[in-house]
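Q: Need coordinates for the following:
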Amino acid sequence: MKNPDEHTNASSLSQPSLDQNWRDAHEFVQALPAAVYTTDVAGRITFYNEAAAELWGVRPQIGKSEFCGSWKLFWPDGSPLPHDECPMALALQEQRSIRGMEVIAERPDGTRVPLMPYPTPIFDRSGVLTGAVNMLVDISERRETEQAAQLLAAIVESSDDAILSKSLDGIIMSWNQGAERLFGYTAAEVIGKPILVLIPADRHHEEPTFLARLRRGERIDHYETIRQRKDGTLVEVSLTVSPLRNTRGQIVGASKIARDITERRRTEQQQHLLLREMNHRIKNLFALCGSIVALSGRKASSPGDLVSAIRERLGALAQAHELTLPKASEVASRTEQSTTLHALIKVIASPYNGHTDRPRLSVSGPDIPIAGGAVTSFALLLHEFATNAAKYGALSTPEGHISIECSADNERFNLTWREHGGPRVENRADGEGFGSLLSRATVKGQLDGEISRDWRPEGLTIRLTVARNRLNTQ
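A: Predicted coordinates:
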């Protein structure tokens, strides 16, 4: 049997070691960057470290403050959370660890911090609950990252542009609604498939070049090309391709933005056509003025007569031009434009009639009403025909004249332009000038019609047929 003094000595020798362990543990917890605190079985705080005090913005009273040292607590949705219902209180009440709950702590200065608590009950050797320890993790940065990611995802998903990602092997990894609208595939149909499903066969060579540049970390900006939809139709797009990197900075894929530029290209083509038309019209205007001067000079007996004839014909030309311009309605404040075919032909012909009794241009057949864009289209067509006739055909000679024959049924309107008495037409000119191209575009595109020309020795014959329903479209 051991001497009691020996037992006492052994206990006294072990006590400093226990105290030292406690001091070491205390210093360790104080040094932790994470907020840590403990409570007794009633939930009264028995210890907290400096990180906890900094997180709370207050120093709770040891032995008095209960469950949590926060000034106020809230649920993630912003509703108040009573301290006696917080995760620490729940851990003590149910005597189990609580995981996965988020709360918001409000400091006395009003700032709020989203937290992830990890309360764990503490039991003695006999299994009796003696208190709990809690660690509070500030998830502000994670929450900001999640919100930024959600915002970015919402932007990507709502974008009108097609936005997708692919691996360095060219396999589609993500697909937004804009991509579905542009290419016709759903995300389920294309994710996991090669990007080549979107690339026409004659452009497959582009993909290896893109992938090689991406592996080098290069960005591809506004590359204009053609891609293929699900239904096989082609679409002009502008591509922006950027390398995607993982957390270690390694390039693992690419993000791609595809923008449909079909409308932009169409607008550019229209602008180009308008510029060419403007240039063509200006040239024709000078040529027409020259023809008017030449025609007027043949009949003028004095400089005064010449000036008068030129002034009258140029005035008539201006009146014809007025018919091609829309007029604002004073009643409805909208664009209106209407006349009849015979009235339009009369105005177009007036610069060439001069002072003779016989008109240079005559018209026969039904006098049909025309309105809206059809007025502009017909005026431009007739002006084009007359200008060419003044330069090369029947209106370039004093004896020449033109007959215009009209006919119509329920669906189509037909016009035949015949030139007589002009220079003999030896053969048809090679190629097709811009005026002819413009006439053809006007007839097909705006009037849903067809136009043909027949160069006969006695003069040019033009046959024009258009859709009847296009003549009165406002």
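
Q: switch to C-alpha atoms for all contacts and neighbour counts from now on
A: Fine.

Q: Okay, helices next: where are they in the chain?
A: Taking DSSP state H as the test, the helices found in the chain are 4-31, 50-56, 87-94, 140-158, 177-183, 187-190, 206-215, 262-299, 303-322, 341-353, 373-392, 434-447.

Q: want to try JSON lines for the ones you listed, with distance to G69 and mean neighbour count as columns?
A: Formatted as JSON lines, the helices of the chain follow (distance: least, Cα to Cα, whole Å; neighbours: other Cα atoms under 10 Å):
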{"stretch": "helix 4-31", "distance to G69": "16", "mean neighbour count": "12"}
{"stretch": "helix 50-56", "distance to G69": "6", "mean neighbour count": "19"}
{"stretch": "helix 87-94", "distance to G69": "11", "mean neighbour count": "21"}
{"stretch": "helix 140-158", "distance to G69": "18", "mean neighbour count": "13"}
{"stretch": "helix 177-183", "distance to G69": "47", "mean neighbour count": "20"}
{"stretch": "helix 187-190", "distance to G69": "49", "mean neighbour count": "14"}
{"stretch": "helix 206-215", "distance to G69": "52", "mean neighbour count": "15"}
{"stretch": "helix 262-299", "distance to G69": "62", "mean neighbour count": "15"}
{"stretch": "helix 303-322", "distance to G69": "85", "mean neighbour count": "17"}
{"stretch": "helix 341-353", "distance to G69": "91", "mean neighbour count": "20"}
{"stretch": "helix 373-392", "distance to G69": "78", "mean neighbour count": "20"}
{"stretch": "helix 434-447", "distance to G69": "78", "mean neighbour count": "17"}
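
Q: Let's compare: structure for the following, please.
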Amino acid sequence: MAALISGFDWATTRLGPRSAWPPCLTAAVDIMLSAQAQIVVFWGEDFIALYNDAYAPTIGDKHPRALGHPARENWAELWNDLEPLLHSVLQDGNTIAAKDRPFYIERHGYPETAYFDISYSPVRDADGRVLGVFCIVNETTERVRADQALRESEERFRAVISQSATGIVQWELDGRFVLVNGRFCEIVGYPESELLGMRMQDIIYPDDLRENMRLFEMTMATGESFEIEKRYVRKDGSLVWVTDSVSGLRDSSGRIQRVAGIVIDINERKRAQEVERRLAAIIASSDDAILSTDLKMVITSWNTGAERLYGQSAEEAIGQSVMMLVPDDRSEEEPAILARIRAGQKVEPYETKRRRKNGELVDVLLSVSPIYDAYGRIIGASKIAHDISAKKEAERLQTVLVGELNHRVKNVLATVMAIARQTLGRSDADKFSVETFEARLSSMARAHDLLIHGKWEQAELTTVIAQALSPYPKDRFEISGPPINLAPRAVVSISLALHELATNAAKYGALSVPDGRVAIAWSLEGGKSDRLKLRWEESRGPVVMPPTRKGFGSRLIESLLAAELNGKVHVSYEPSGLICEVHAAAGIGWDQALDPEE
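A: Next comes the predicted model:
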């Protein structure tokens, strides 16, 4: 600029040649050129411009044409703003200073607002007259804009903090809160005024404090951020689960001076996880088979109850079609169920059959419900199958038992009617008829007691004989034979027959005298033990005479046993004692029992 000023034809301006310049102007220009500050001098009424190298960049493309010309020519866009300042100095002798003063200027081919620190001072001659304006300026546009951007950023940050749906908090290294937003206050239940007088340690649940402090110390040592799930103690004493993302805030030297945390309330998530854990435990421990499928009928979950019921592990079942469980004759069930599930309907429990891994069918009580995703869309089906095999078997057995009981009751009533007719219906019935009738009914009752203990399925022959002969001394009998299980109808028949034989022996035969004995023996005959032989033989009793007519007892023995056992009965009246032999085919009223010694 010194060369430009020296070579400029000042004679063409109102300043005239440099030799004619007043000393105060020469001094001002000398000071200006040697200074490092941005300086421009506006001289005279026309405010002719002179400036130094430091100032030239601030006027952009106005340089160098602005040199030696009136300010109004080159600062026309801001003249209305600049002229009053210059006149105030030139005419009134004022000194004007300002910080970050804005000026609207066009210096790079486009208009902009630039900012300057300015100091406008009067230049006086020896007589004290103001002849020019000495302007020291410092452009602060970048700093002002940076400050504005920073303020705007801070305002946005404050807005984000205040309106954030997450808790934002800052605290000193000793834990004292220095900043909390509204959401954090909501999470912990304290107002901002109270929190700013508290420490982070004051609201952390004691059981979580040690781990929190360990991670904090790690951050102080390494500078690394950390995230922790922990519980805060709210003002009302309740606990709230949060995720806290913690970072250190560094100063210009890189040292951590404060700590910031982003806090998210996860209380509902924790509750949901707890519910999920409980449901998972219930499902895992359930005896029922619980599984789920997607809308393509592909199995997506499989509990241990399903493993037990169907015989397949979760690894084997998951990913397979649920149709592998459906019997061929029920193949339409699953598509029908899926159609109802797609419609959002629950399939109420119903009885059906499903197939095990080994191919066996199992009776189940099946219920099905839709599975929804987080958006309320149906994405699959949940199935619960309860094994009702035992129930079905019990129902079948009950049906059989009811039918059998019905049959047996009819048989018992027929037998009772026959006993009554023979005992009480004779014209020569004596005073013993009622007692005889009661004795026969008691024998039937004892036989039924045996069947009750055998669940109405069978009774062992030795036990039947002992029960039928219980009214008589045991030492009067010799009983021998292999274990034999009798069917219910044979139990009643043999009990009544033995009762009749014992009653007859007590009146007329071996049991009517002190030394009389009765031998009862049975055996299995045939290559495969397919025939039963039962023998009653009396001895050491009175001489036996064949009866002149058959009474009810004889007819009962011969006809009832023969009919019920589908065999033959032979009664002989030997002088030494009565003998009764019964021959029955295998499977008709009896089965060979397991020999305990085998």
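
Q: Can you calculate the TM-score here?
A: TM-score for the superposed chains, counting by TM-score structural alignment, normalised by the length of the first structure: 0.69, backed by 397 aligned residues with a Cα RMSD of 4.5 Å.

Q: As JSON lines, the helices of the first structure with distance to I104 of the first structure would be great.
A: Formatted as JSON lines, these follow (distance: least, Cα to Cα, whole Å):
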{"stretch": "helix 4-31", "distance to I104 of the first structure": "23"}
{"stretch": "helix 50-56", "distance to I104 of the first structure": "11"}
{"stretch": "helix 87-94", "distance to I104 of the first structure": "12"}
{"stretch": "helix 140-158", "distance to I104 of the first structure": "10"}
{"stretch": "helix 177-183", "distance to I104 of the first structure": "35"}
{"stretch": "helix 187-190", "distance to I104 of the first structure": "37"}
{"stretch": "helix 206-215", "distance to I104 of the first structure": "43"}
{"stretch": "helix 262-299", "distance to I104 of the first structure": "50"}
{"stretch": "helix 303-322", "distance to I104 of the first structure": "73"}
{"stretch": "helix 341-353", "distance to I104 of the first structure": "79"}
{"stretch": "helix 373-392", "distance to I104 of the first structure": "66"}
{"stretch": "helix 434-447", "distance to I104 of the first structure": "65"}
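
Q: and of those helices, who's closest to G131 of the first structure?
A: G131 of the first structure lies closest to helix 87-94 among these, at 7.2 Å (Cα to Cα).

Q: Name all residues that make contact with K230 of the second structure.
A: Going by Cα atoms under 8 Å, 6 or more residues apart in numbering, K230 of the second structure touches 204-205, 208, 212, 241-244.

Q: For the residues you listed, which ones persist in the first structure?
A: On the basis of both residues aligned by TM-score structural alignment, their matches' Cα atoms under 8 Å, what survives of the contacts of K230 of the second structure in the first structure is 205, 241-244.

Q: if we can go back for a sec, now list the buried members of the contacts of K230 of the second structure.
A: 204-205, 212, 241-244 (16 or more other Cα atoms under 10 Å).

Q: ok so, going back, could you point out which of the kept ones among the contacts of K230 of the second structure is nearest to P84 of the second structure?
A: Within those, proximity to P84 of the second structure (Cα to Cα) peaks at D244, which comes in at 59.3 Å.

Q: That closest one matches what in the first structure?
A: In the first structure, the residue matched to D244 of the second structure (TM-score structural alignment) is P117.

Q: from what I can see its match touches L136, true?
A: Yes - counting by Cα atoms under 8 Å, P117 of the first structure touches L136, with 4.6 Å between them.

Q: Identify, from the kept ones among the contacts of K230 of the second structure, the entry nearest to A521 of the second structure.
A: Ranked by distance to A521 of the second structure (Cα to Cα), these are led by W241 at 84.8 Å.

Q: Okay then, goodbye and thanks.
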